[in-house]
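Student: When you get a sec, could you give me coordinates for this:
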Amino acid sequence: MKSILDFARAKREERPVVILTAYDALMARLLAASEVDAILVGDSAAMVVHGFPSTIHATVEMMAVHTAAVRRGAPAAVVIADMPFLSVRRGREEAVRSAGTLMQAGATAVKIEGVAGHEDIISHLVESGIPVMGHLGLTPQSVHQLGGFRLQGRTTEAASRLMAEARSLEKLGAFALVLECVPAALAADVTRALAISTIGIGAGGDTDGQVLVSADLLGFDAEFRPRFVRRYQDGHAAALAAVNAFVRDVRAARFPAPEEVLA
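Tutor: Next up is the predicted model:
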């Protein structure tokens, strides 16, 4: 994938879009060498990298640092950066400034959670030349209002509201939409109703693509096991084994070996 225009092309060709997260240059280089279509610099960095309990602790400055690192690691990739908590709720001028900061840091596009109350911001950003990806369903920045990390859109009323919001995002000019933790049937209905791409996470297999946090599919956190994540390796166990092997080699005077000593 070379640009956001490829999202529409992928939908027309019924080719699933695959997105993974990165927060640093090292992971970005790995993903750039892979077959993934785009990289998301998620505000999940606040949790995965900085150890906060939720994404609301992410700031524009934090996101800009991570976005710049990812861009340096993946110079040619499509890089989507999350607009952090409240960055689109402080008025148009502040939203443009925040989005501009992320774009100048290296983002190809920004992702915005929700739509109600900031429709004008989304349309203004699009009109200003800043590509916008939407995000509906479980919107982690609203976790306290939602009562925790739980499935959204389960009632008829909630499903209708989500569908209306999805149509609104499309009309406002969003090029794609993340659907997080919604019933698979609802995600399928939204996908069929929209001309723009839907990217699912915990939303079943009938969306136009999937996104996951890289650390989750690599199994780096031994305690975090959401149902919608498939672990493709036990990264925690592998890394822990390597660290302990190094410790044992040092303590047994097996490291460094003669060939590893600089003369």
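
Student: C-alpha from now on. contacts and neighbour counts both.
Tutor: Will do.

Student: so residue 188 touches residue 207, yeah?
Tutor: Yes. Residue 188 is within contact range of residue 207, at 6.0 Å (criterion: C-alpha atoms under 8 Å).

Student: Another sequence for comparison is provided below:
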Amino acid sequence: MAPELSATDARISVDAIRDRKGGVPIVCLTAYTYPIARLLDEHVDLLLVGDSVAMVLHGYKTTLGASLEMMIAHGQAVMRGSARACVVIDMPAGTYEDSATQAVASARRIVDETGCQAVKLEGGVDVAAQIAAIVAAGIPVMGHIGLQPQSVESEGGYKIKGRTEENVAALFRDATAVEQAGAFSVVIEGTVENVAADITRHISIPTVGIGASGDCDGQVLVTDDMIGLTVDRVPKFVKQYADLRSVISGAAKDYAAEVRDRTFPGPGHVFTATSGKDKA
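Tutor: Okay, the predicted model is just below:
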């Protein structure tokens, strides 16, 4: 059963996101936890529970480490921590590719167990039937074309898309297929800027760029990249708006020093027999 939610009627709907085509840019960030969802909720239009959680929080080398159970658990936490943003949850690799039946069953489980507004899956022409089936089952879908992290192993790395005429034509076919299958929006990742801009003008549903174009209808970043928590290499397309790695490391260093020289805990952090009814 989905967790009890608050203010669900105030959430930004997928229809509202779809209606932003060509309008005020859609603001999207990833969220995987309750506290981060609470902090981001008032500032964004869409919270994406990305399968990047496998890398960011669980230490996997690729997003292929994400499971359906992992996505549902983090999706539940984000739903508990948010009341306003439209919440979209990634369908992890291996949960939708085999058939439309598999895709619908996986999407239904995600929505039923989290209460999220939509699911996201990677691919274009190759998953159009799955998108159409999920939409027909009453579950909104966000597409994802261009660089597809779930295919990074089969493609031999993270390769920017749109650098050849053949690839550009394939990207347009994928975008059109996602649109015609009924998706309400589509992420364009790791794609040459002018190609992503042309796709945005070509299709009628909003595009959300990540390493794509400022002309997309919205933008998404991995929050941990954006706030400077990423341990490994930060992608070129990321702008860091804070340096929380230094803040956290500095706080841990100061704490360790105070513990070792016995200045923490101090008088204000312990209880005495005369503390009365002071709470912990």
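
Student: Could I get the full set of strands for the second structure?
Tutor: Remark: strands assigned in the second structure by DSSP state E are 26-30, 46-49, 86-90, 118-120, 141-146, 185-189, 207-210, 218-221.

Student: got TSV for these, with mean neighbour count and distance to residue 74 of the second structure too?
Tutor: Compiled in TSV, those are given as follows (neighbours: other C-alpha atoms under 10 Å; distance: least, C-alpha to C-alpha, whole Å):
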stretch	mean neighbour count	distance to residue 74 of the second structure
strand 26-30	22	11
strand 46-49	28	7
strand 86-90	28	9
strand 118-120	25	13
strand 141-146	27	18
strand 185-189	27	20
strand 207-210	29	22
strand 218-221	22	17
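
Student: Rebuild those strands as a markdown table, extending it with distance to residue 265 of the second structure.
Tutor: Formatted as a markdown table, the strands of the second structure follow (distance: least, C-alpha to C-alpha, whole Å):
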| stretch | distance to residue 265 of the second structure |
| --- | --- |
| strand 26-30 | 36 |
| strand 46-49 | 38 |
| strand 86-90 | 41 |
| strand 118-120 | 47 |
| strand 141-146 | 50 |
| strand 185-189 | 48 |
| strand 207-210 | 45 |
| strand 218-221 | 39 |
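
Student: Could you point out which of those sits nearest residue 132 of the second structure?
Tutor: Ranking the strands of the second structure by proximity to residue 132 of the second structure (C-alpha to C-alpha) places strand 141-146 first, at 8.9 Å.

Student: That closest one - contacts with which helices or strands?
Tutor: Helices and strands touching strand 141-146 of the second structure, by 3 or more C-alpha pairs under 8 Å, 6 or more residues apart in numbering; DSSP states H and E, are strand 118-120, helix 128-136, helix 165-181, strand 185-189.

Student: Out of these, which gets nearest to residue 11 of the second structure?
Tutor: Among these, strand 118-120 comes nearest to residue 11 of the second structure, with 12.3 Å by C-alpha to C-alpha.

Student: Average separation of the closest one from the aligned part of the first structure, please.
Tutor: Taking mean C-alpha distance after the TM-score superposition for the first structure, the mean distance separating strand 118-120 of the second structure from the aligned residues in the first structure is 0.4 Å.
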